[in-house]
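A.B. asks: Give the three-dimensional model of this entry:
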Amino acid sequence: MSIPVIDFGAYSLDGKEVPEEPMHNLSRQFKAAFTEVGFLFLKNTGITQKEMNRVLDVSQEFFQLPDELKRPFSWTIIDNCSHGWVFPEEERLNPLRPPDLKESFNIGRFQPDIEWPPVSEFREILTSFFHRSKELGLRVLTVMAHSLDLDPEVFLSAHRFVGTNKNLSVLRTLYYPPVNRESVNEHQLRCGEHSDFGTISLLFQNNEGLQVRARSGEYIDVPVTPGAILINIADLMQRWTNDQFTSAPHRVLLPPAGDSNTRQSVVLFLNPDHEALITCLDGSNKYPPVTGQDYLMERIRGSFDEY
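C.D. replies: Have a look, this model is predicted:
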């Protein structure tokens, strides 16, 4: 299995409407990728490698701060939105493994009362990137709807409040520090096997380590493709499409012994609005109706030991 690479130039953030033929081609490729693999790479999206690098660079400045300077910005669910620093080994995405060897900063809302770390341009760069990624994600949802012969409003109307306290979408900038093999617990990974929670995820990464599970059960390495964005189906979208689109488990391995490299990535987890009612699009009752907020809060609680 390999992850398809799809040219999104016809519907990039630099453009407007898509003519019928390019939309048909995109829809066909999306449907094949999301039913067979659950992941795809998008290139020529309008988000450049330079933009990604700015986010990674300013994030690195934050992660290099002493913990005592980061702790005042610790993660919490504020006003129904996720915001703040998730400290190292606070989260375990696979409950059967020890906590993940990573830290992150979550951005999910932009009200004036939100406090931001004292890192130059941190707020401005991450806020801009959140909104750019959101707009790209909505375009992806539009193509996904076309691929299923649906009115795009079926998906778009459930994501009207992204970036507000009526939605739990979150941009996470992640840092995986160097690994000391002598202090690693048995079965511990940088990020344990899991599938994402909500609608779709948009991943920007700068080095290898991510693996995706194929239908065969085998994990395959995800290459780093400069300038390309990795898009994957999340669990709520799989429910929504009655398993037509597949949410594939993935993980981040430990680096090879003697490798002291760090890893960084940025992910937009695009999720439905709190009050959006998710029901099977084919009219079946395979999965019971659930609101975006109820489903996501249950999954988030399962990832944090003390939440």
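A.B. asks: CA only for contacts and neighbour counts going forward, please
C.D. replies: Will do.
A.B. asks: Contact partners for N167?
C.D. replies: Neighbouring residues of N167 by Cα atoms under 8 Å, 6 or more residues apart in numbering: N80, C81, H159, F161, N271, P272, D273, H274, Q293.
A.B. asks: Format those residues as TSV; extra columns: secondary structure, neighbour count and distance to M144.
C.D. replies: Shown next, in TSV, are the contacts of N167 (DSSP: H, G, I helix; E, B strand; the rest coil; neighbours: other Cα atoms under 10 Å; distance: Cα to Cα, whole Å):
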residue	secondary structure	neighbour count	distance to M144
N80	coil	17	27
C81	strand	20	26
H159	coil	24	14
F161	coil	16	19
N271	coil	26	15
P272	coil	31	15
D273	strand	23	18
H274	coil	23	21
Q293	helix	20	22
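A.B. asks: biggest separation within those, which pair?
C.D. replies: N80 and H159 (15.2 Å; Cα to Cα).
A.B. asks: hmm, back to that, list just the nearest of the contacts of N167 to L101.
C.D. replies: When these are ranked by distance to L101 (Cα to Cα), C81 comes first, at 23.9 Å.
A.B. asks: can you give me the helices for the stretch 151-300 of the chain?
C.D. replies: For the stretch 151-300 of the chain, applying DSSP state H, counting those that start in this stretch gives helices covering 153-156, 235-240, 292-301.
A.B. asks: tally of neighbours for R71?
C.D. replies: For R71, the count of nearby residues is 14 (other Cα atoms under 10 Å).
A.B. asks: Tell me who's in contact with the closest residue to it other than its chain neighbours.
C.D. replies: Nearest residue to R71, sequence neighbours excluded (Cα to Cα, 6 or more residues apart in numbering): W85, at 7.3 Å. In this structure, W85 makes contact with K70, R71, F73, S74, W75, E103, S104, F105, N106, judged by Cα under 8 Å, 6+ apart.
A.B. asks: structure for this one too, so we can compare:
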Amino acid sequence: MVMIPVIDFHLFTSSDATDRQTVVQQIYQACHQIGFMYLKNTNISNDLIHQVLKQSKDFFDLPLTVKQQLAWTDEFSNQGYVGFERERLNPNNPGDLKEAFNIGKQKLTDIDVTDKLSSPAKNPHILNFYQACTELANNVLQAIALALKLPEDFFATNHNQQNHTLRLLHYPSLSQPPKLRQVRAGEHSDYGSITLLFQDEVGGLEVRTASGKWIAAAPTPDTIVVNTGDLMERWTNHVFCSTKHRVMIQNDDTLNQSRYSVAFFCHPNDDTEIVCLESCQRDKSPIYPPILAGEYLLSRLQATY
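C.D. replies: All right, here's what the predicted structure looks like:
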């Protein structure tokens, strides 16, 4: 049975070459076989994660009229509040049973948004968290580069404009039955290179294995979920996989509980050309034509809303 591996990331940031190489190999296997892993012993403290989850809850508890003042407007900025059922990650299903708030680096200093006291982008914990996630993402990207026999800074350099999106997510408790085929987050793959995901204790995340079986990516104490996205799959010619995942409505006590999570979506610089890496061609030709990272992200966002 395929399992999502737990990797001690502290061993990669240590000075021991053998430990580092062990982690590099573990990350290669995780990205190649299932596209998901749990990392423990990272630079992000549980205290900071709890603070961000609390700030997220405080924001989503605000009246809808207040949240709508910060509404998401278009795929070009991809910032702001996304209302309940507004998004359909699986276009064949009804709207997802969730609400979200997207924050990009530019919005952390954007006076139009941060002047509004209700905006999470104004909160210092959110700013600290964004910076900590950026640091962790760069370290993971360094490990991935080594796993693919590339210069260690290859991916980090192509992400140095920090075009990342921090997404606060709230899946409300359900007081009435959902519509047919309606779930908390429809089946989808992520659009960028890698994603860092922070979950509360309420489960529901599921990952589809290569054999087509859905397995739980259950909340695991003191770990962060990391998965590879579409652009990493394209870069690596499917050596690494962008795995479909979803958030389901569980038929237990969690039906009456809100679920909170925070996703940090890592995107390459908009002008980075995503072209098959030479080390990933092997015996097969490139599967995809080259595409600019910014163009790909825009096309996926336009299809989602």
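A.B. asks: Out of the helices of the stretch 151-300 of structure 1, which is the most enclosed?
C.D. replies: Comparing these by mean neighbour count (mean count of other Cα atoms under 10 Å), helix 235-240 comes out on top with a mean of 23.
A.B. asks: Which residue range of structure 2 does it align onto?
C.D. replies: Residues 230-235 of structure 2 are the counterpart of helix 235-240 of structure 1, counting by TM-score structural alignment.
A.B. asks: Against structure 1, what's the mean shift for the matching stretch, could you check?
C.D. replies: On superposition with structure 1, the mean distance recorded for stretch 230-235 of structure 2 (mean Cα distance after the TM-score superposition for structure 1) is 0.5 Å.
A.B. asks: repeat for stretch 21-29 of structure 2
C.D. replies: Mean for stretch 21-29 of structure 2 is 0.6 Å (mean Cα distance after the TM-score superposition for structure 1).
A.B. asks: which residues in structure 1 does that stretch match up with?
C.D. replies: Here stretch 21-29 of structure 2 aligns to structure 1 at residues 24-32, judged by TM-score structural alignment.
A.B. asks: Buried residues of the matching stretch, list them for me.
C.D. replies: By neighbour count with 16 or more other Cα atoms under 10 Å, stretch 24-32 of structure 1 contains the buried residues L26, S27, R28, Q29, F30, K31.
A.B. asks: Look up how far F62 of structure 1 lies from the fourth one.
C.D. replies: In this structure, Q29 of structure 1 lies at 38 Å from F62 of structure 1, with Cα to Cα, to the nearest Å as the measure.
A.B. asks: repeat for the third one
C.D. replies: Spatial separation of R28 of structure 1 from F62 of structure 1 under the definition Cα to Cα is 41 Å.
A.B. asks: now E68 of structure 1
C.D. replies: The value you get for E68 of structure 1 to F62 of structure 1, if Cα to Cα is used, is 12 Å.
A.B. asks: The two: who's more crowded?
C.D. replies: F62 (20 against 8).
A.B. asks: if we can go back for a sec, run through who's touching the match of stretch 21-29 of structure 2.
C.D. replies: Stretch 24-32 of structure 1 has contacts (Cα under 8 Å, 6+ apart) with I6, F8, L40, V143, M144, H146, S147, L148, F245.
A.B. asks: tell me the contacts of the nearest residue to the last one once chain neighbours are set aside?
C.D. replies: Closest residue to F245 of structure 1 apart from its sequence neighbours, by Cα to Cα, 6+ apart: T35 at 4.7 Å. For T35 of structure 1, the contacting residues are Q244, F245, T246, by Cα under 8 Å, 6+ apart.
A.B. asks: Could you identify which of those has the most neighbours?
C.D. replies: F245 (27 neighbours).
A.B. asks: Spit out the contact partners of that one.
C.D. replies: F245 of structure 1 makes contacts with K31, F34, T35, G38, I233, M237, Q238, as judged by Cα under 8 Å, 6+ apart.
A.B. asks: what's the neighbour count on the fourth one?
C.D. replies: Okay, so that is G38 of structure 1. Per other Cα under 10 Å, the neighbour tally for G38 of structure 1 reads 27.
A.B. asks: if I pick the closest residue to L166 of structure 2 other than its chain neighbours, what's in contact with it?
C.D. replies: Sequence neighbours aside, F264 is the residue nearest to L166 of structure 2 in space, at 4.5 Å (criterion: Cα to Cα, 6+ apart). Applying Cα under 8 Å, 6+ apart, we find F264 of structure 2 in contact with C133, H164, T165, L166, R167, T195, L196, L197.
A.B. asks: what residue of structure 1 takes the place of F264 of structure 2?
C.D. replies: In structure 1, the residue paired with F264 of structure 2 is L268, using TM-score structural alignment.
A.B. asks: mind checking how far the residue nearest to L166 of structure 2 is from F198 of structure 2?
C.D. replies: According to Cα to Cα, F264 of structure 2 stands 9 Å off from F198 of structure 2.
A.B. asks: same deal with P286 of structure 2?
C.D. replies: In this view, P286 of structure 2 and F198 of structure 2 are 33 Å apart by Cα to Cα.
A.B. asks: Those two: which has the busier surroundings?
C.D. replies: The residue with more neighbours, out of P286 of structure 2 and F198, is F198; 22 against 19, by other Cα under 10 Å.
A.B. asks: Do I have it right that that one meets V225?
C.D. replies: Yes. Counting by Cα atoms under 8 Å, V225 is a contact partner of F198 of structure 2 at 6.6 Å.
A.B. asks: Against S201 of structure 1, how distant is the match of F264 of structure 2?
C.D. replies: Here L268 of structure 1 is placed at a distance of 6 Å from S201 of structure 1 (Cα to Cα).
A.B. asks: cool, E208 of structure 1 as well?
C.D. replies: To S201 of structure 1, E208 of structure 1 is 18 Å away according to Cα to Cα.
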